[in-house]
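Participant: next comes the sequence, and after it the predicted model I'd like to discuss.
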Amino acid sequence: MTTTVAVTGLGLITPAGIGREQNWERVCDGTGLAAADPELEGALVEFSCRVPEFDAADAVGAREVWRTDRFVQLALVAAQEAIADAGLDPGSWDGGRVGVVVGSAAGGISTLEAQQKRFLEQGGKGVSALLHPMSLVNMVSGRLAIEYGATGPNLVTATACASGATAIGVARDLLASGACDVVLAGGTEAAVTPTFVSGFARMGALYSGTLPPDQASRPFDTRRDGFVIGEGAGMLVLERLEDARRRNARVWARLLGYGATSDAHHATSPHPGGLGIEDAMRRACRDAGVSPEHIGHVNAHGTSTPLNDAAEAGAIDRLGSPDLAVTSTKGVTGHTLGAAGAIEAAYTVLSLAHQVIPPTANLTRTDPEVRLDVVCGAPRKVELAHALSNSAGFGGHNVSLLFGA
């Protein structure tokens, strides 16, 4: 595939802040943001990474809060910033040429939990008529299409924690095929609920040690013990490069390659050899026509779980790039599940734009089995031409996106 895609807009709302600039500042600061979460009282883990100081009614309007789940509200905020950043006017664009692709793993899980409680307390008549419009996972892309008059392809991708990255890859294919001229693509998740969190805890996937919450997410560290759950949304505006240049748009970076694979190994554990994520990275490189040896940076999936970090580290090491620097921004934001791939793709784009790699928070002693140059302590100034953003998800899904400066 020869089509080059430009990233012309970025929108972020994450535990690192509301908006692109605040996100970049806090991710580069490299301080973990997990904290005690009163809404998780009674859950097996009672801390998380939430979006700070988010007033949904102020951000999207009281009526929107009444009729949408938080995962949609976060996506609306990120999309608004991305479209404004791209300099596009939805009031004047050809909506039939605009697509929307959004990834989410859980959809409106908080709505489902709340309505289940009402059913148990009040019976069927206590259940809201808005249960399904608020909770179905496809409602996020549908709501964005309504908001912006986007009548082109409208899709949701659900590949667990790779969902946001899958959405960006699918969006790239829509542009390459000629089906769209503009695609709003990304991921969103708001699944920090007692039941959902307790499920992860019962699996042994969450951090369960004795360190303070803000030190619990520690990718590639010898003391990593599990991930910290987070929430957020990341949205990108994607266009063909020639179209972006024709309208004199700022190009943050180019999306050059997309690789997707399946481990076909286990429901929740990655292939121990990291073969699936390695194949996804190599496919992205082949797709872009870039030798793996020329990759200068990988924003790793890096969940802070013992199995994932070890498997991914081995896969990255086998790329054989002599000057490759790695980071995992989950040390700061926690794991935002289906939104992570899009949020981290945006951070990778910003690394290329600023020629800076953020540090991996809480990395004090790198696991001896991780034979990588993992950035820690402070941001690193670099000369970057190409970077990969990796994502993986339960079910064995692997996605790698290759961006160029």
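Facilitator: That came through fine. No experiment lies behind these values; they were computed from the predicted model shown.

Participant: please count neighbours and contacts with C-alpha atoms only from this point.
Facilitator: Will do.

Participant: secondary structure class of the residue nearest to residue 288 when sequence neighbours are not counted, three-state.
Facilitator: For residue 288, ignoring the flanking residues on the chain, the nearest one in space by CA to CA, 6 or more residues apart in numbering is residue 257 at 4.4 Å. Three-state call for residue 257 (DSSP: H, G, I helix; E, B strand; the rest coil): strand.

Participant: distance of residue 257 from residue 282?
Facilitator: 10 Å (CA to CA, to the nearest Å).

Participant: between the two, which is the more surrounded one?
Facilitator: residue 257 (28 against 23; other CA atoms under 10 Å).

Participant: in contact with that one, which residues?
Facilitator: 283, 284, 285, 286, 287, 288, 401, 402, 403 (CA atoms under 8 Å, 6 or more residues apart in numbering).

Participant: between those residues, which is nearest residue 110?
Facilitator: Closest approach between the contacts of residue 257 and residue 110, by CA to CA: residue 401, at 30.0 Å.

Participant: show me what contacts the spatially closest residue to the closest one that is not a sequence neighbour?
Facilitator: Distances taken as CA to CA, 6+ apart place residue 258 nearest to residue 401, at 4.8 Å, with adjacent residues excluded. By CA under 8 Å, 6+ apart, the residues touching residue 258 are 169, 280, 283, 284, 285, 287, 288, 399, 400, 401, 402.

Participant: residue 258 and residue 345, how far apart?
Facilitator: As judged by CA to CA, residue 258 and residue 345 stand 12 Å apart.

Participant: cool, residue 398 as well?
Facilitator: Residue 398 sits 14 Å away from residue 345, taking CA to CA as the criterion.

Participant: also residue 307?
Facilitator: 22 Å.

Participant: okay, these two: which has more neighbours?
Facilitator: Ranked by neighbour count (other CA under 10 Å), residue 307 and residue 345 place residue 345 first, with 30 against 17.

Participant: I'd say that one and residue 165 touch.
Facilitator: Yes: counting by CA atoms under 8 Å, residue 345 touches residue 165, with 7.2 Å between them.

Participant: got another, please set it beside the one above:
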Amino acid sequence: MNKSKRINGSKSSCIAVLDVGSTKVACFIAQIIDNKEAHVIGIGHQVSSGVKNGNIVDMDAVEASVRATVESAELMAGENVSNVSVSLAGIEPKSELISFDVSVAGNQINDSDLKRALDPAWIYSQQSLDREVVHTLPVSYSIDGKKGIKDPRGMHGDKLGVNMHVITTPSSSVRNLETCINRCHLEISELVITPYASSLACLVKDEMELGSLCIDMGGGSTTISVFFDNQMIYADSIPIGGLHVTNDIAKGLSAPLSHSERMKSLYGSAISSPSDDMEQIKIPLVGEDENEITQVPRSLLIGIIKPRLEEIFELVKKKIIDSGFEKVLGRRAVLTGGASQLTGITNLAATILDKQVRLGRPSNIEGLAESANGPGFSVCAGLIQHHLNERQSILSTASNKVGLTESKIARFGQWLRDYV
């Protein structure tokens, strides 16, 4: 039972999710089918404005971007939304694993014991005023010191131990985002950090079970998450992303930013080839007449892109080593996010990280158009998956309660038959 920060929830079978990034704002509206599947019926996205490195720097610009994006999704879906599940991107998440015990006095552990153990109220009270708890995720349980228990309900013991993954973010960043969303006449139903959402969308079941690293390369930042035994055990971010690559190109070639982004997409690569020196790229110069065109070899463009990507992956590697989870990961890594689509980027990442690397894109979400089914939309798809996981967790808890009640009635009925 994962606990995420909830502000206001909606019982509607139609949900909306929102990803406010440094380069784009995206909104998906999905229809929930039998609490197990989601079918996207509305999509809206446009260029982001007012966000830098994942942090809001212009409230009015962000408000305008969010309004336009949500309205586009509503128009396509034919639905009006009042609640949205929102991602938190590039806002310095702090990841911490804590362990504690709860007394159950030798009784059978039930839902109320589990709820008491997972109650994050005391965790909230221990946080400083400048940090806010976003996720409290139980990683594993133990009973009387016996570890490795996934679901302790129905078992007996004196002490229930919990290993909890607590993720906090700067309070000011959360408040700024909430204010922008509220100014659009929307309420936030759920806040989910970007690395958690993108990993839920891209990692397959075996990768979550055996251990894997998910790297979401956004425009203003790169976020990382570590999964093991089906749980996220570490999350972090690096304040460097695809926009930094674009700025490097603009500065290095004296080209306009818009054209630098286009060159990166069309001709950019993370690895060089022998033919790069022979291939010429036409570029306009900043401040010059449109007819003033110069030519540079493709090798020069790649020579600007590659060092920045190497820096990102070296920083990711250092973060993982410093976290102490390097050995838990095994040899699997998944790249996703808009900046992960450069040619050869998986090969470069594999060389630096010394892992098997693949490109991840949204899975298990129906109704996505081809243009919205790429790595750049992994966060929105992950927000939907997170909502489905939460629903199934609630239904599972309710089912267990019904099962326990029916079991008690059956035992009482058997006693009546035997002795009355």
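Facilitator: Yep, it's here. Values in this document were obtained by computation on a predicted structure and should not be read as measured data.

Participant: next, the TM-score between them, please.
Facilitator: Remark: TM-score between the superposed chains equals 0.30 [TM-score structural alignment, normalised by the length of structure 1]; 198 aligned residues with a CA RMSD of 6.9 Å.

Participant: give me the common contacts of residue 345 and residue 165 of structure 1.
Facilitator: Counting by CA under 8 Å, 6+ apart, the shared contacts of residue 345 of structure 1 and residue 165 are residue 401.

Participant: following element in sequence after the helix or strand harbouring residue 147 of structure 1, please.
Facilitator: Using DSSP states H and E, residue 147 of structure 1 sits within helix 139-148. Heading C-terminal from helix 139-148 of structure 1, the first helix or strand you meet, by DSSP H and E, is strand 154-157.

Participant: please name every helix or strand in contact with the helix or strand that that following strand is followed by.
Facilitator: Downstream of strand 154-157 of structure 1, the next assigned helix or strand under DSSP H and E is helix 163-177. If you count contacts as 3 or more CA pairs under 8 Å, 6 or more residues apart in numbering; DSSP states H and E, helix 163-177 of structure 1 packs onto strand 98-103, strand 154-157, strand 182-189, strand 232-240, strand 253-262, helix 340-354, strand 397-404.

Participant: immediately after the longest one, which helix or strand?
Facilitator: When you say that, I think you mean helix 340-354 of structure 1. strand 356-357.

Participant: following that next one, which helix or strand shows up next?
Facilitator: Immediately after strand 356-357 of structure 1, counting by DSSP H and E, sits strand 373-374.

Participant: quick check: end-to-end length of stretch 245-262 of structure 2?
Facilitator: Criterion CA to CA; first-to-last residue distance in stretch 245-262 of structure 2 is 12 Å.

Participant: with stretch 144-156 of structure 1 instead?
Facilitator: 11 Å.

Participant: and the helix or strand encompassing residue 77 of structure 1 with strand 98-103, angle?
Facilitator: Element membership for residue 77 of structure 1 (DSSP H and E) is helix 70-86. Helix 70-86 of structure 1 runs at 130 degrees relative to strand 98-103, counting by axes from the mean of the first three to the mean of the last three CA atoms, to 10 degrees.

Participant: packing partners for helix 70-86 of structure 1?
Facilitator: Counting by 3+ CA pairs under 8 Å, 6+ apart, helix 70-86 of structure 1 packs on strand 5-14, helix 56-60, helix 139-148, strand 182-189, strand 232-240.

Participant: let's see it at 6 Å
Facilitator: strand 5-14, strand 182-189, strand 232-240 (3 or more CA pairs under 6 Å, 6 or more residues apart in numbering; DSSP states H and E).

Participant: which residues sit against the helix or strand that the first one is followed by?
Facilitator: Which is strand 5-14 of structure 1. Per DSSP H and E, the first helix or strand lying C-terminal to strand 5-14 of structure 1 is strand 17-18. With contact meaning CA atoms under 6 Å, 6 or more residues apart in numbering, strand 17-18 of structure 1 is reached by residue 23.

Participant: which of the contacts of residue 258 of structure 1 sits closest to residue 202 of structure 1?
Facilitator: Nearest to residue 202 of structure 1, judged by CA to CA, of the contacts of residue 258 of structure 1 is residue 399 at 26.5 Å.

Participant: ok, the nearest residue to that closest one once chain neighbours are set aside - contacts?
Facilitator: Among residues not flanking residue 399 of structure 1 along the chain, residue 260 sits closest, at 4.5 Å (CA to CA, 6+ apart). Residue 260 of structure 1 makes contacts with 280, 398, 399, as judged by CA under 6 Å, 6+ apart.

Participant: what's the closest of those residues to residue 380 of structure 1?
Facilitator: When the contacts of residue 260 of structure 1 are compared for distance to residue 380 of structure 1 (CA to CA), residue 399 wins out at 25.2 Å.

Participant: what ranges does the stretch 151-300 of structure 2 have for its strands?
Facilitator: 159-170, 187-193, 212-217, 222-228, 231-238, 280-284, 293-297 (DSSP state E, counting those that start in this stretch).

Participant: just to revisit the earlier point, for the contacts of residue 258 of structure 1, which one is nearest residue 145 of structure 1?
Facilitator: Nearest to residue 145 of structure 1 among the contacts of residue 258 of structure 1 is residue 169, at 18.9 Å by CA to CA.
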